[in-house]
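# only the shape, not the letters, is given here:
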């Protein structure tokens, strides 16, 4: 790991922010030059199209790299000043031009995005002592546990024993175990029952399609049998920020409106709209009348690819389902679209009078 790598672990480039920070475009990507230590040195940063950053500290007078600070054994006031100044610049770039990601590997982050978009499931930290471990649950039970692991723990060849991988543990049907063990990238489960759990290395060995299918299957196996069938409506909770969109004015004019398509919502699903801070309460309960409507200029944002038509069923007082009350129904945060808990569905059942 280079000196620079430590500042950009689990980060994803936001190219739109580079110009404002001072980067200029080149035929190799984006470049930034900044003086350090009373202009005796110059930091030169180059970011390629994939967001990878390479850096160099150069002695201005000699026009030669100054790499002494990179050695952990190097000591002295001047070396310390260089490390501090260069590190401060890297921290500013990481904070201003990059976005946080949950995991180090691209495939693990794609998996996290899939779980959010497909099921609206949010990751949690199951172990206080191991903050890098993240779990995904259904009705409180794990169906996916993601964590960093050295290759030697999975019995990988000697050349990769010290390499750290993002790994996911998944539940499988025991009768499928023999066939799964023949697939490259799948191993007996690490620290879980090897009779019904497996470990997948998220290093692109397995294609996303295979990984996503196995995760969806794990979720299905963990889910209690009494959960609704896929043909029955789903119950969703989504946030809305009144600073950006006056949904109240829209509902005053029409009880049926177009709204940004969220997650995998379908016709017949119920949607509770949570107004973000400072309100922090559910204000509207709606039903989806039509989903996956192409955005043909109705919304100016190009990032919005599809819309859904929703019908207002009930308007709540802000005190009815505020953030404190929602905690009693198992809802601690509403940062993005998510499923309602069974307790919240039951509390809203008197108002669920669909079309």
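Looks like it came in fine. Bear in mind that the values here come from a model prediction, so they are computed numbers and not experimental data.
# all contacts plus neighbour counts: C-alpha atoms, from now on.
Fine.
# could I get the contacting residues of the nearest residue to residue 168 once chain neighbours are set aside?
In space, and not counting its chain neighbours, residue 168 is closest to residue 146: 4.3 Å by CA to CA, 6 or more residues apart in numbering. Listed by CA atoms under 8 Å, 6 or more residues apart in numbering, the contact partners of residue 146 are 133, 134, 135, 166, 167, 168, 169.
# ok, and the closest non-adjacent residue to the first one?
Closest residue to residue 133 apart from its sequence neighbours, by CA to CA, 6+ apart: residue 147 at 4.6 Å.
# again with the last one
Nearest residue to residue 169 in three dimensions, chain neighbours excluded: residue 199, at 4.5 Å (CA to CA, 6+ apart).
# might one say that the one you found is in contact with residue 168?
Yes - at 5.6 Å, residue 199 and residue 168 qualify as touching, with contact defined as CA atoms under 8 Å.
# quick revisit: do you know how far the residue nearest to residue 169 is from residue 7?
When distance is defined by CA to CA, to the nearest Å, residue 199 is 29 Å away from residue 7.
# out of these two, which sits in the busier spot?
Taking neighbours as other CA atoms under 10 Å, residue 199 and residue 7 compare with residue 199 leading, 24 against 17.
# would you agree that one falls within a helix?
No - counting by DSSP: H, G, I helix; E, B strand; the rest coil, residue 199 is not found in a helix; it is strand.
# picking that back up, please identify the helix or strand for the residue nearest to residue 133.
Under the criterion of DSSP states H and E, residue 147 resides in strand 141-150.
# ok and that strand relative to strand 197-201, angle-wise?
40 degrees (axes from the mean of the first three to the mean of the last three CA atoms, to 10 degrees).
# mind checking the longest helix of this protein?
Taking DSSP state H as the criterion, the chain has its longest helix at helix 77-97.
# who touches whichever helix or strand comes after that one?
Counting by DSSP H and E, the next helix or strand C-terminal to helix 77-97 is strand 98-100. For strand 98-100, the surrounding residues in contact (CA under 8 Å, 6+ apart) are 10, 11, 12, 13, 14.
# repeat that with 6 Å
Identification of contacts with strand 98-100 by CA atoms under 6 Å, 6 or more residues apart in numbering yields 11, 12, 13, 14.
# from the residues you listed, which is closest to residue 72?
The shortest approach to residue 72 among those belongs to residue 11, at 24.2 Å (CA to CA).
# the closest one: how many residues sit nearby?
Residue 11 has 19 neighbouring residues, counting by other CA under 10 Å.
# alongside the first one, take a look at this:
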């Protein structure tokens, strides 16, 4: 997946904000360019009328596109620095000029999280899009509700699955992962809204692994 896709999937632009940011409009195409200091490189971005952002880095000395920074295994500090600066700029544009647009067509799941091993509140406070352990059969555009185990013992987060089956080799005494998925936070529930005792009345007696939402819980969530 390209850097642009990772940042702008399910985002739509606010064209007025693009102009305020510094984009120029020509024939319904919005363009923006800026130099990377001390690198003789130029970042060139375009947003078409459908809201699709594309970008490239131009080597000004040779008037050709520089692509080394796009490797999944970037070699060398120069390419790494270019990738960092390019990514920082795109994230800034996404934050200031785009709005998250959760168009969903998939299934709904509930998955568990153990607060002893990972601080989800801190992670989502730093970035609404995070990677999470890949759960069997969950696909892009599905919705996942995250149940946070004791001492919270409640359904807390609603997220859209953006990408799945991302290779990620990790193993410790508590967890093993070969693949992860990328999820985006849509909503946060107070721990008093869906504690375990209420979930039991809505068809969820325990959350030990990923499972589909029962109709009773789906109906109640939709009401709220």
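Looks like it came in fine. Nothing here was measured: the structure is a model prediction, and the numbers come from that model.
# now intersect the contacts of residue 146 of the first structure with the helices, please.
Among those, no member falls in helices (DSSP H).
# quick one, helices of the first structure?
18-21, 77-97, 106-119, 177-180, 208-222, 247-253, 323-328, 342-348.
# how big's the offset between the second one and the second structure?
Following superposition, helix 77-97 of the first structure is found to deviate from the second structure by 0.9 Å on average (mean CA distance after the TM-score superposition for the first structure).
# for residue 313 of the first structure, give its distance to residue 287 of the first structure.
7 Å.
# who's more crowded, these two?
Neighbour totals were compared for residue 313 of the first structure and residue 287, and residue 287 leads with 25 against 19 (other CA under 10 Å).
# now for the more buried one: which residues touch it?
By CA under 6 Å, 6+ apart, residue 287 of the first structure lies in contact with 269, 270, 271, 310, 311.
# what sits against residue 58 of the second structure?
41, 42, 64, 65, 66 are the contacts of residue 58 of the second structure under CA under 6 Å, 6+ apart.
# run a quick neighbour tally on the second one.
Using other CA under 10 Å as the criterion, residue 42 of the second structure is surrounded by 19 other residues.
# residue 56 of the second structure versus that one, what's the distance?
Per CA to CA, residue 42 of the second structure is found 8 Å from residue 56 of the second structure.
# cool, the first one as well?
From residue 41 of the second structure across to residue 56 of the second structure, the span is 10 Å (CA to CA).
# for the fourth one, same thing?
Look at residue 65 of the second structure and residue 56 of the second structure: by CA to CA, they are 7 Å apart.
# excluding its backbone neighbours, what's nearest the spatially most central residue of the second structure?
Residue closest to the average C-alpha location in the second structure (CA atoms, centre = their mean): residue 129, at 3.3 Å. Spatially, and ignoring its direct neighbours in sequence, residue 129 of the second structure is nearest to residue 184 (4.2 Å; CA to CA, 6+ apart).
# what helix or strand does the one you found sit in?
Element membership for residue 184 of the second structure, per DSSP H and E: strand 176-188.
# which SSE is immediately downstream of that strand?
For strand 176-188 of the second structure, the following helix or strand on the C-terminal side (DSSP H and E) is helix 196-201.
# which bit of the first structure covers that next one?
Under TM-score structural alignment, the alignment places helix 196-201 of the second structure onto no residue of the first structure.
# what comes up buried for that helix?
196, 198, 199 (16 or more other CA atoms under 10 Å).
# stretch 42-56 of the first structure too?
Across stretch 42-56 of the first structure, burial judged by 16+ other CA under 10 Å covers 42, 43, 45, 46, 47, 48, 51, 53, 55, 56.
# one more: stretch 286-293 of the first structure?
286, 287, 288, 289, 290, 291, 292.
# if I look at residue 199 of the first structure, how far off is residue 170 of the first structure?
7 Å.
# should've said residue 2 of the first structure
Distance of residue 2 of the first structure to residue 170 of the first structure, computed by CA to CA: 33 Å.
# quick one: which of those two has more around it?
Using other CA under 10 Å, the more surrounded residue of residue 2 of the first structure and residue 170 is residue 170, with 26 against 9.
# what sits against that one?
Listed by CA under 6 Å, 6+ apart, the contact set of residue 170 of the first structure reads 144, 197, 198, 218.
# let's see that with 10 Å instead.
By CA atoms under 10 Å, 6 or more residues apart in numbering, the contact set of residue 170 of the first structure is 142-146, 189, 192, 196-200, 211, 214-219, 221-222.
# of those, buried ones?
142-146, 189, 196-200, 211, 214-219, 222.
# can you give me the distance of residue 79 of the second structure to residue 106 of the second structure?
Distance, residue 79 of the second structure to residue 106 of the second structure, using CA to CA: 37 Å.
# next: residue 224 of the second structure.
Taken as CA to CA, the span from residue 224 of the second structure to residue 106 of the second structure is 20 Å.
# can you check residue 36 of the second structure too?
Distance of residue 36 of the second structure to residue 106 of the second structure, computed by CA to CA: 40 Å.
# and residue 23 of the second structure, by the same measure?
For residue 23 of the second structure, the distance to residue 106 of the second structure equals 34 Å [CA to CA].
# of the two, which one has the most company?
Using other CA under 10 Å, the more surrounded residue of residue 23 of the second structure and residue 106 is residue 23, with 19 against 14.
# OK, contacts around that one?
Per CA under 10 Å, 6+ apart, neighbours of residue 23 of the second structure: 15, 16, 17, 29, 30, 31, 32, 33, 45, 46, 47.
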